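# coords below, sequence missing:
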């Protein structure tokens, strides 16, 4: 059975999480993961859209299977430069905007220059604005205060900042001594790191994959079309993404979630049953759950016409699309279930 190497997880995760990669600006993160994968001896291919593909041979060629994790994250972009020198914003994906009030950020210009700033509400000072505590914290009521001496739109544009520039949100990556990973963008960078651990283990232990396997590090998932351009000859596709935690859901930060249904409908019944059976047989902490407001890369692949069985698993993540948190117990269970599916017993 594969072992969860916490030290290696944290090393990979710190690098991946602190490499900014909102949907549409993922090249640096893909290049980083590509370098890790190639150091392990695997052959890679980067798609025109930016997705990284790793093809691994398998012992039984009767079918081809696939897995994925998405490297792209939520983010913001500059909607316009305001007359007073602040930046209006537009969302990339669906961040919980109230959690962004007060966050440090970095603006990337088209020429590659970076400027630090802070995302603030339009009423940021309690001593000045009577609605400082009550103003809505949606994208229309947030702006970036740049850490530059700017007093006009002309000052800002002289720095090279313009409409359409990306605004990177500080993830605040933290691993605690008690085993928690807390950071923005655990959805889904934690899963990408788990796939790196799986590839590393198989490379070092000379562990064979049961079937020819396509492993995808996907981009554009957060905006709905991440896995819409995969290879056509895939029979089964198990994507690794975050599990939901809260309300009446069964999901837990300490377990792997196996999703039976999300917003797009049920996942493949037989494949989901097989994953549940593997978790039971090997006594992994797991839950079976419904994700009420959720879509995955399997859904994107199905909508694009891929004829495959599909399933979804992932470590339970608290406070998704905000200040997220999960635990190494859930991450370990997810890693082991993926290993059992790809390399273990049927």
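That came through fine. Nothing here was measured: the structure is a model prediction, and the numbers come from that model.

# going forward, measure contacts and count neighbours with C-alpha atoms only.
Will do.

# surely residue 237 is in a helix?
No: counting by DSSP: H, G, I helix; E, B strand; the rest coil, residue 237 is not part of a helix but strand.

# just give me the neighbour total for it.
26 (other CA atoms under 10 Å).

# what's the answer for residue 280, then?
Residues lying near residue 280 (other CA under 10 Å) number 12.

# within the helices and strands, which one has it?
Residue 280 belongs to helix 269-281 when assigned by DSSP states H and E.

# then residue 154?
Under the criterion of DSSP H and E, residue 154 resides in helix 153-158.

# tell me which residues of that helix are tucked away?
Residues of helix 153-158 classed as buried by neighbour count (16 or more other CA atoms under 10 Å): 153, 155-156.

# likewise for stretch 119-136?
Within stretch 119-136, the residues that qualify as buried are 119-124, 136, counting by 16+ other CA under 10 Å.

# quick revisit: any buried residues in the helix holding residue 280, and which?
Neighbour counts over helix 269-281 (16+ other CA under 10 Å) mark 271-272, 275-276, 278-279 as buried.

# what sits up against that helix?
Contact with helix 269-281 is made by 258-260, 285-286, 288, 309-311, 337, 340-341, as judged by CA atoms under 8 Å, 6 or more residues apart in numbering.

# gap between it and the chain center?
In this view, helix 269-281 has its centroid 24 Å away from the chain centroid, taken as CA atoms, centre = their mean, to the nearest Å.

# now swap in stretch 58-70 and tell me
21 Å.

# who are the packing partners of the strand or helix carrying residue 115?
According to DSSP H and E, residue 115 maps onto strand 114-121. Here strand 114-121 touches strand 104-108, strand 142-146, going by 3 or more CA pairs under 8 Å, 6 or more residues apart in numbering; DSSP states H and E.

# one more time with 10 Å, if that's ok
Other elements packing on strand 114-121 under the criterion 3 or more CA pairs under 10 Å, 6 or more residues apart in numbering; DSSP states H and E are strand 87-92, strand 104-108, strand 142-146, strand 166-169.

# second one coming, line it up with the first:
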């Protein structure tokens, strides 16, 4: 298949550059909307600000919906401390050690931005010795050091920073010569880019899907309520999300993963078998995996009562919700599976 991987990578890099923690995704969603429009794909926005792009197919009655999420992990200001530092709460599920030492951007209600760093209260080993190594990182002892001359709470308030302001972590995206992609927030921005790789392929080769297909860009997946509406004629709902690469898991950084079960529910056997059969028939590198602590927009949607068949696939990603890594081959295998899924 002649997939425009250069376009996919460029789109991925641009999406990764735009901060979009759950609750503050407007800028990223605007970019996604414009990119669909460039490709000639119509879009509409839900009341909850999710985006749905639609490509009509031969069969308009048995429609498919493919969901990805633009929202990521992040944080929010909980308290301005008397020493001029910020106490924060996480947005989404992660360990503070995954982001310790990272540079951040604080965005105020007026849209002004300030830089800073995430640190434990006792960061210097020269000062605090073994306590630095032994202290458990928690919501209570992690703080933001602002890159401004602030010594107290009043100094911070005078900058316009206040409780409720969003905190963005730097993604630190790197593509290596060997094809590895390292970045925060590959979950799930790499999958958003995969959708554009798929749509670009359809447009470049003048391919019409067999079934009308909706691309649902959700914006609250990391906080557990990404799906609030599904197009009425949807028969199959496919979540496109990361595979978990780790010891005792089957997922691989060079393959597409088909999920059999997550922490909420098993996925439909027949739907999963159809995806596996597509991979076997078309020599697509894949694995089937089971996840212990994981959920997707597909499993959440059926738990909310939507009457759709459901499955979940995605590229294998190492160190999820940390400094993540995948390989360009896993992305390409995922796009191949999607092409065959919506055109077969």
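Alright, I've got the coordinates. Predicted model, so just to flag it, every value in this text is computed and none were measured.

# could you point out the longest helix of the first structure?
Longest helix of the first structure, by residue count under DSSP state H: helix 186-205.

# mean offset of that helix relative to the second structure (after superposition)
Compared with the second structure after fitting, helix 186-205 of the first structure deviates on average by 0.9 Å (mean CA distance after the TM-score superposition for the first structure).

# and the closest residue to residue 309 of the second structure other than its chain neighbours, what does it touch?
Once flanking residues are discounted, residue 309 of the second structure sits nearest to residue 236: 4.7 Å by CA to CA, 6 or more residues apart in numbering. By CA atoms under 10 Å, 6 or more residues apart in numbering, residue 236 of the second structure lies in contact with 62-66, 213, 271, 298, 307-311.

# mind checking the SS state of residue 10 of the first structure?
Assignment for residue 10 of the first structure (three-state DSSP): helix.

# that one: how many residues sit nearby?
With other CA under 10 Å as criterion, residue 10 of the first structure counts 16.

# which ones are touching it?
16, 174-175, 181, 190, 193.

# now the residues you listed in TSV, with neighbour count and distance to residue 316 of the first structure?
Formatted as TSV, the contacts of residue 10 of the first structure follow (neighbours: other CA atoms under 10 Å; distance: CA to CA, whole Å):
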residue	neighbour count	distance to residue 316 of the first structure
16	21	20
174	16	17
175	17	16
181	23	11
190	29	11
193	27	15
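
# looking at those residues, which one is closest to residue 107 of the first structure?
residue 16 (18.8 Å; CA to CA).

# touching, the closest one and residue 183? I think so.
No: here residue 16 of the first structure does not reach residue 183: they are 11.8 Å apart, not a contact under CA atoms under 10 Å.

# shared neighbours, the two?
With CA under 10 Å, 6+ apart as the test, residue 16 of the first structure and residue 183 both reach residue 190.

# sorry, back to before: closest to residue 115 of the first structure among the buried residues of helix 153-158 of the first structure?
The closest of the buried residues of helix 153-158 of the first structure to residue 115 of the first structure turns out to be residue 156 (CA to CA; 10.6 Å).

# show me what contacts that closest one?
Residues near residue 156 of the first structure by CA under 10 Å, 6+ apart: 81-87, 146, 148-150, 162.

# which of these fall in helices?
Per DSSP H, these never map to helices.

# which among those residues count as buried?
Counted by 16+ other CA under 10 Å, these give 81, 85-87, 146, 150, 162 as buried.

# closest one of the residues you listed to residue 251 of the first structure?
Of these, the one sitting nearest to residue 251 of the first structure (CA to CA) turns out to be residue 87, at 38.1 Å.

# tell me how far that closest one lies from residue 122 of the first structure.
Distance, residue 87 of the first structure to residue 122 of the first structure, by CA to CA, to the nearest Å: 11 Å.

# find residues that contact each of the two.
Going by CA under 10 Å, 6+ apart, residues that sit against residue 87 of the first structure and also against residue 122 are 142-144.

# quick check, nearest of those residues to residue 95 of the first structure?
The closest of these to residue 95 of the first structure turns out to be residue 142 (CA to CA; 12.7 Å).

# who's in contact with that closest one?
86-90, 97-98, 100-102, 119-124, 135-136.

# returning to that earlier point: tell me the one of the contacts of residue 156 of the first structure nearest residue 49 of the first structure?
Nearest to residue 49 of the first structure, judged by CA to CA, of these is residue 162 at 24.1 Å.

# aligned to that closest one, what sits in the second structure?
Here residue 162 of the first structure is matched to residue 162 in the second structure, going by TM-score structural alignment.

# same question for residue 299 of the first structure.
Counting by TM-score structural alignment, the partner of residue 299 of the first structure is residue 299.

# roughly how far apart are the closest residue to residue 160 of the second structure other than its chain neighbours and residue 29 of the second structure?
With sequence-adjacent residues excluded and distances taken as CA to CA, 6+ apart, residue 160 of the second structure is closest to residue 108, at 6.5 Å. Noted for residue 108 of the second structure: a distance of 19 Å to residue 29 of the second structure, by CA to CA.

# out of those two, which sits in the busier spot?
Neighbour count, other CA under 10 Å: between residue 108 of the second structure and residue 29, residue 29 has more, with 23 against 19.
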